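**Student:** Next comes the sequence, and after it the predicted model I'd like to discuss.
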Amino acid sequence: MSRRVAARAHSMLEAMSASFAIAVDIGGTKVEAALVDENGAVLAGSRHRAPTGPERSAEELAASVRSALGGVLALIGPDTAVSPERIAGVGIGAAGPVNLVDSRVSPLNMPVWDDYPLSALVADTVHPVVPGVPVTLRLDGLCITLAEHWVGAASGHDNVMGMIVSTGVGGGLILGGRTVPGPTGNAGHIGHVEIGGHEDACPCGGSGCLEAVASGPRTVAWANAEGWVGGTGEELAAAVAAGDPIALRAVARSGRAIGRAIASAASLVDLDIVAIGGGFSHVSPLLFEHARAAVAERATFGYVTRVQVVPSALSGEGPLIGAAALIHRAEMVD
């Protein structure tokens, strides 16, 4: 047997014996579920999604979760490639706020799920197929931070903030090599840090919150108010690339707000690196340039300006990998 054939056979045997986490990511536009192995790789063909959103009822949202999970659970069984014994647990990353004491969620972008028993819903769906496996819930921002620390842009750093800039703005913290969820599970939720100089109303009840200023929908809305005609982050990205002055100002405004929030967080907890993902983070490289420039304004504080602000290295799989890390890297999870 040649070395190449032997290596391929060894890789196949490893895949056949790998353990998997069922990863679930629940956000303001969709829920996704997949099988993720102990190396942070999403199993090909296991990724399933269903729509969410503020226009759906509580039961419609629950049906979407069951639908996404159903696609994954169909791959698990005694006569399939993934036996129930190979499932190590279920990790859930959810938009916040979360309530870890009771395993419930109250996502701002889905208000009908106020204090909703999400872990129970997932457990009731999964346990008939994989009896008794643990179900772990954490804020989606914490999950993306775990993913970046594990196999992404923050690998090798132990003082990390991960951020999601998308329909909302979320975040999470790893300090000293361990997650910092806080007593309720909401530590690191940087989207609701207030940014000086802004009065934009936020669904949380505050004003000038980072999410109210710099999320994709809020940035588009600000550009519309200034006279730009367009309806999506993708259209805004195209306008930025074409040099539209209003679109450029909109991205600059959001980027500066992100940078100010990062500088505040670095001042408080002394970070090495901030990794930013989420759909709107791809609007333009200028978003990162403006964020870094805002951090650099804290010139007197070298421990703040040293923080690296980088894009996520995990593309669209990051939230699922982070949810799986709740199981595969449980030793880091407080």
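**Tutor:** Ah, there it is. Residues are numbered from 1 along each chain as shown.

**Student:** going forward, measure contacts and count neighbours with C-alpha atoms only.
**Tutor:** Will do.

**Student:** just so I have it, where are all the helices in the stretch 201-334 of the chain?
**Tutor:** 210-214, 216-225, 233-241, 245-269, 285-296, 302-305, 318-328 (DSSP state H, counting those that start in this stretch).

**Student:** The fourth one relative to helix 233-241, how many degrees between them?
**Tutor:** It stands for helix 245-269. Using axes from the mean of the first three to the mean of the last three Cα atoms, to 10 degrees, the inter-axis angle of helix 245-269 relative to helix 233-241 is 110 degrees.

**Student:** Centre of the chain to helix 245-269, how far?
**Tutor:** On the basis of Cα atoms, centre = their mean, to the nearest Å, the separation between the geometric centre of helix 245-269 and that of its chain is 19 Å.

**Student:** take a look at this one as well, against the first:
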Amino acid sequence: MTVLAVDIGGTKFAAAAVAPDGEMLARTEVPLRGPESAGRTLSEVVRRITDRVAPDRLDGIGVGSAGPLDPRRGRVSPVNIPTWRDFPLVDALGETLPGRPVRLAGDAQCMALGEWWRGLTGPVPDGPAGRSRAMLGMVVSTGVGGGLVLDGVPYVGPTGNAGHIGHITVDPGGEPCPCGGVGCVETIASGPGMVRWAAANGWTGADARALAADARAGHPTAVRAFERAAGALATAVLTASALFDLDDVVVGGGVAAAGPILFDPLRRAIGRNTGLGFLRRLRVEPTSLGRDAGLFGAAALVLLQGGA
């Protein structure tokens, strides 16, 4: 069985043909040029794969999408794609490969499952096949998302939206969040949130990539923006770890790609605030699969799980 994997993010769409052993037979990625182009972008990434891998070789479709989402109805309402509200994503993909099953989960849920399946950690005592028994995957990028894999199964919750760690409130007096909450992790630790704060405090750069470069160079406001983000993420990580007794947290996404300027203060903040003894074994690492983690996870929805 070879499957079409699709990863729907706030700034780009990606797709791949993935074999049962995890080999990517073809891969493509297309930037999202404004929310109004989402439908065209989806069609383009699928077409690029079916131009390279014959459609009759593709036995199913796995898709990870930014949320919120409704897997039961196959619909999505990504916060950062306002033109998609209650969008019938499963039906749209089903039309591209008629008769194939389509499995849907959150993009960060797929990132977590992909890391569990094809990447991740060294041996964990008593873990299945040496893998983490309880893992949180986080995507820190345009937004902040998360997904849980517990004993090898993605935990999606009754509505399919478990793992929305970016919408834990960490600053009750903070900024309004696009989700409707206040002071969410996403308002502080997402790329746009960091840039907004830095600009309000005198930084004059253009975007999150420039902010990361300035932080590496020691610009005090840029450094502080990453420290604030790390503090918010640490609070969310420790909250989730206390609830789910996590072995591992794996962090991906564009902001996470900044490397030590995020991970060093993140680990320091976790170390300062860890109280309960069982939390001290927690490992926090960058994704080992980079931009492919979500695609591997989307494929795994079909190849390993048989459904989300």
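**Tutor:** Done, it's in. Please read all numbers here as calculations on a predicted model, not as lab measurements.

**Student:** picking that back up, closest to residue 120 of the first structure out of the helices of the stretch 201-334 of the first structure?
**Tutor:** Evaluated over these, closeness to residue 120 of the first structure peaks at helix 318-328, with 16.5 Å, by Cα to Cα.

**Student:** so where in the second structure does that closest one end up aligned?
**Tutor:** Under TM-score structural alignment, the match for helix 318-328 of the first structure in the second structure covers residues 293-303.

**Student:** For residue 102 of the first structure, find the nearest of the helices of the stretch 201-334 of the first structure.
**Tutor:** By Cα to Cα (comparing all of those), the closest turns out to be helix 318-328, at 17.4 Å.

**Student:** quick one: the closest one to the second structure mean distance?
**Tutor:** By mean Cα distance after the TM-score superposition for the first structure, the fitted helix 318-328 of the first structure averages 1.2 Å away from its aligned residues in the second structure.

**Student:** so the aligned partner of residue 59 of the second structure in the first structure, which of the three states?
**Tutor:** Under the alignment (TM-score structural alignment), residue 59 of the second structure maps onto residue 88 of the first structure. With DSSP: H, G, I helix; E, B strand; the rest coil as the basis, residue 88 of the first structure sits in strand.

**Student:** Number of residues surrounding residue 88 of the first structure?
**Tutor:** Residue crowding around residue 88 of the first structure was assessed by other Cα atoms under 10 Å; the count is 20.

**Student:** Relative to residue 38 of the first structure, how far out is it?
**Tutor:** Residue 88 of the first structure sits 9 Å away from residue 38 of the first structure, taking Cα to Cα, to the nearest Å as the criterion.

**Student:** Name the residues contacting each of those two.
**Tutor:** Common contact partners of residue 88 of the first structure and residue 38 (Cα atoms under 8 Å, 6 or more residues apart in numbering): 19, 20, 21, 328.

**Student:** Sort out which of those residues are in strands and list them.
**Tutor:** Those of these mapping onto strands are 20, 21, per DSSP state E.

**Student:** Kindly reformat the shared contacts of residue 88 and residue 38 of the first structure as TSV containing neighbour count and distance to residue 150 of the first structure.
**Tutor:** Supplementary listing: these in TSV, determined by neighbours: other Cα atoms under 10 Å; distance: Cα to Cα, whole Å:
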residue	neighbour count	distance to residue 150 of the first structure
19	21	17
20	28	16
21	28	15
328	24	10
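
**Student:** any idea which of the shared contacts of residue 88 and residue 38 of the first structure is the one closest to residue 107 of the first structure?
**Tutor:** Using Cα to Cα, these come closest to residue 107 of the first structure at residue 21, 23.7 Å.

**Student:** any idea what residue 167 of the first structure aligns with in the second structure?
**Tutor:** With TM-score structural alignment as the criterion, residue 167 of the first structure pairs with residue 142.

**Student:** Assumed that match was part of a helix.
**Tutor:** No: when classified by three-state DSSP, residue 142 of the second structure is found to be coil rather than part of a helix.
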